[in-house]
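>>> Dropping the sequence and predicted coords here.
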Amino acid sequence: MPNVPKITRPIALIGLMGAGKSTVGRRLAKRLSVPFIDSDDEIKKAAGSSIEDIFELFGEQEFRAGEQRVLDRLLNGGAMVLATGGGAFINNDVRKRILQSATSVWLKAGLDSLVERTSRRGGRPLLKQGDPRKTLEKLINDRYPIYEQATVTIETDKLSHDGAVDLIIQALQDRDDI
């Protein structure tokens, strides 16, 4: 198990739904002895409703605006592990803010892994219409070129959650901007 670096600013986990941001994030935060915050949970608290309801009642654009406000607030919170929603890093303003204020870690997973992982639980508005595999494939094609701007990339397909945490910690040790 690698030595644990001392972090002074947020570690922002990015990636598609099913990449492991929340599960890996909780374990990473525990290992780093910092708080874990899931931006989707914070959005739900701020809006007083579920992500699905926000999408259904107000649309994706309003959800993204609320997400940006919540992330702006969270990114001022100092050392933490922050799991962001899959679309957050796609927003130019949010991406700039994350790249300036946090160390971004892309949890990269392949299509087969994402299809299998997202099939385990509901609550994913973007997968409600049509074939989830085709939707995820389109999201990969659209978003992976943008996710590549992350500070660190961890390929998660063949990793356990703890294995992903170990690789993130190892990558953080090699940085002086954490």
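That came in fine, so what should we check first?
>>> can we go C-alpha only for contacts and neighbour counts from here?
Fine.
>>> ranges for the strands of this protein?
11-14, 36-38, 81-83, 103-108, 152-155 (DSSP state E).
>>> Nearest to residue 134, out of these?
Nearest to residue 134 among the strands of the chain is strand 103-108; the distance by C-alpha to C-alpha comes to 17.6 Å.
>>> coming back round to it: nearest to residue 164, of the strands of the chain?
Minimum separation from residue 164 across the strands of the chain (C-alpha to C-alpha) falls at strand 152-155, 7.1 Å.
>>> now the strands of the chain as CSV including mean neighbour count?
Below are the strands of the chain laid out as CSV (neighbours: other C-alpha atoms under 10 Å):
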stretch, mean neighbour count
strand 11-14, 28
strand 36-38, 20
strand 81-83, 27
strand 103-108, 24
strand 152-155, 17
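>>> Kindly reformat these as TSV containing distance to residue 64.
TSV is the format used below for the strands of the chain (distance: least, C-alpha to C-alpha, whole Å):
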stretch	distance to residue 64
strand 11-14	15
strand 36-38	15
strand 81-83	15
strand 103-108	19
strand 152-155	24
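>>> These: which one's closest to residue 23?
Using C-alpha to C-alpha, these put strand 81-83 closest to residue 23, at 9.2 Å.
>>> take a look at this one as well, against the first:
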Amino acid sequence: MPEEQQTEQAQDVEQQQESGADAQEAAGQEEPFDAERAQAKIRKVNSEAESLRRRLKELEPLAAEAQALRDAQKSAEERAAERAEAAEKRAASAQARAVRAEVKSLAAAGFADPDDAVGALDLADYADADGEIDTDRIKSDLDDLLKRKPHWGRPDEGGPRRPAPDRTQGSSGNGARTPTDPATEFAGFMNRALNRGR
């Protein structure tokens, strides 16, 4: 308390002196240097600085708490944003799997290997922003793909069947024949040619 009283007294003295100085300046007179008034000004400035330092010390913990709360809130927002981004990725992945399954199931009716159709089509084109799958467009694109690549189609069940190979037919099925090496065959050829020439 004594410091505050001294500060108030110094402020009162200074105000009186400043008002006198203002009056003298207005009159156009310069006032002589007053050591006592200078010391009073210095004391006033020092006491104000001390008061500001005290207030700063009082407010520093509050500022630190406020910053910690802002950081906690910001990190909570960042965590929420990361969770939202992960959920969007999972939703996009699920949608891509659904489109792939739909294309595969529709291609199974006409394609020998439905994976051929899945690999040839751009699957991202078949789902809209709401996640709805355009099955009519898939069917149309599958029909066009079969027209361009008929060899990918499922063979007709009612058409003529290719005969299965019969391993007993042909030279490999004839048990009487023995495998020969080229030297033996060449020797037989030469003997036949020599016998003809006689």
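Here it is on my side, so go on. As the structure is a computational prediction, the values presented were derived from the model and not from experiment.
>>> what's the TM-score here?
Once superposed, the chains reach a TM-score of 0.23 (TM-score structural alignment, normalised by the length of structure 1), with 57 aligned residues with a C-alpha RMSD of 3.9 Å.
>>> Can you say which of the strands of structure 1 is nearest to residue 133 of structure 1?
strand 103-108 (16.2 Å).
>>> and the closest one, what other elements does it pack with?
Here strand 103-108 of structure 1 is seen to pack against strand 11-14, strand 152-155 when contacts are counted using 3 or more C-alpha pairs under 8 Å, 6 or more residues apart in numbering; DSSP states H and E.
>>> would you turn those into JSON lines with distance to residue 94 of structure 1?
Converted to JSON lines, those look like this (distance: least, C-alpha to C-alpha, whole Å):
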{"stretch": "strand 11-14", "distance to residue 94 of structure 1": "11"}
{"stretch": "strand 152-155", "distance to residue 94 of structure 1": "17"}
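>>> Can you list the buried residues in the helix or strand that contains residue 146 of structure 2?
Assigned by DSSP states H and E, residue 146 of structure 2 belongs to helix 135-148. By neighbour count with 16 or more other C-alpha atoms under 10 Å, helix 135-148 of structure 2 contains the buried residues 138, 142, 143, 145, 146.
>>> For the longest helix seen in structure 2, name the packing helices and strands.
The longest helix of structure 2 (DSSP state H) is helix 35-107. Secondary-structure packing of helix 35-107 of structure 2 (3+ C-alpha pairs under 8 Å, 6+ apart): helix 2-27, helix 114-120, helix 135-148.
>>> got the ones you listed as a markdown table, with distance to residue 55 of structure 2 columns?
Below are those laid out as a markdown table (distance: least, C-alpha to C-alpha, whole Å):
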| stretch | distance to residue 55 of structure 2 |
| --- | --- |
| helix 2-27 | 15 |
| helix 114-120 | 71 |
| helix 135-148 | 71 |
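>>> Quick one: closest of those helices to residue 82 of structure 2.
Once these are compared by C-alpha to C-alpha, helix 114-120 is nearest, at 31.7 Å.
>>> In contact with residue 37 of structure 2, which residues?
The contact partners of residue 37 of structure 2, by C-alpha atoms under 8 Å, 6 or more residues apart in numbering, come to 14, 17.
>>> how near is it to residue 12 of structure 2?
11 Å (C-alpha to C-alpha, to the nearest Å).
>>> on that earlier part again, just curious, which of the buried residues of helix 135-148 of structure 2 is nearest to residue 71 of structure 2?
Ranked by distance to residue 71 of structure 2 (C-alpha to C-alpha), these are led by residue 138 at 49.5 Å.
>>> The closest one reaches residue 104, doesn't it?
No: taking C-alpha atoms under 8 Å as the definition, residue 138 of structure 2 is not a contact partner of residue 104, at 10.1 Å.
>>> Now do the helix holding residue 146 of structure 2 and helix 35-107, the angle between them.
Interaxial angle of helix 135-148 of structure 2 relative to helix 35-107 (axes from the mean of the first three to the mean of the last three C-alpha atoms, to 10 degrees): 60 degrees.
>>> what's downstream of helix 135-148 of structure 2, the next helix or strand?
Next along the chain after helix 135-148 of structure 2, taking DSSP H and E as the criterion, comes helix 182-197.
>>> how far away is residue 139 of structure 1 from residue 145 of structure 1?
Using C-alpha to C-alpha, we find residue 139 of structure 1 at a distance of 10 Å from residue 145 of structure 1.
>>> Provide a list of residues in contact with residue 47 of structure 1.
Neighbour list for residue 47 of structure 1: residue 54 [criterion: C-alpha under 8 Å, 6+ apart].
>>> Make TSV from the buried residues of helix 135-148 of structure 2 and add distance to residue 16 of structure 2 to it.
Formatted as TSV, these follow (distance: C-alpha to C-alpha, whole Å):
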residue	distance to residue 16 of structure 2
138	94
142	99
143	102
145	100
146	104
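>>> if we take these, which one ends up nearest to residue 183 of structure 2?
Closest approach to residue 183 of structure 2 among these (C-alpha to C-alpha): residue 146, at 53.2 Å.
>>> any idea how far residue 136 of structure 2 is from that closest one?
Distance of residue 146 of structure 2 to residue 136 of structure 2, computed by C-alpha to C-alpha: 16 Å.
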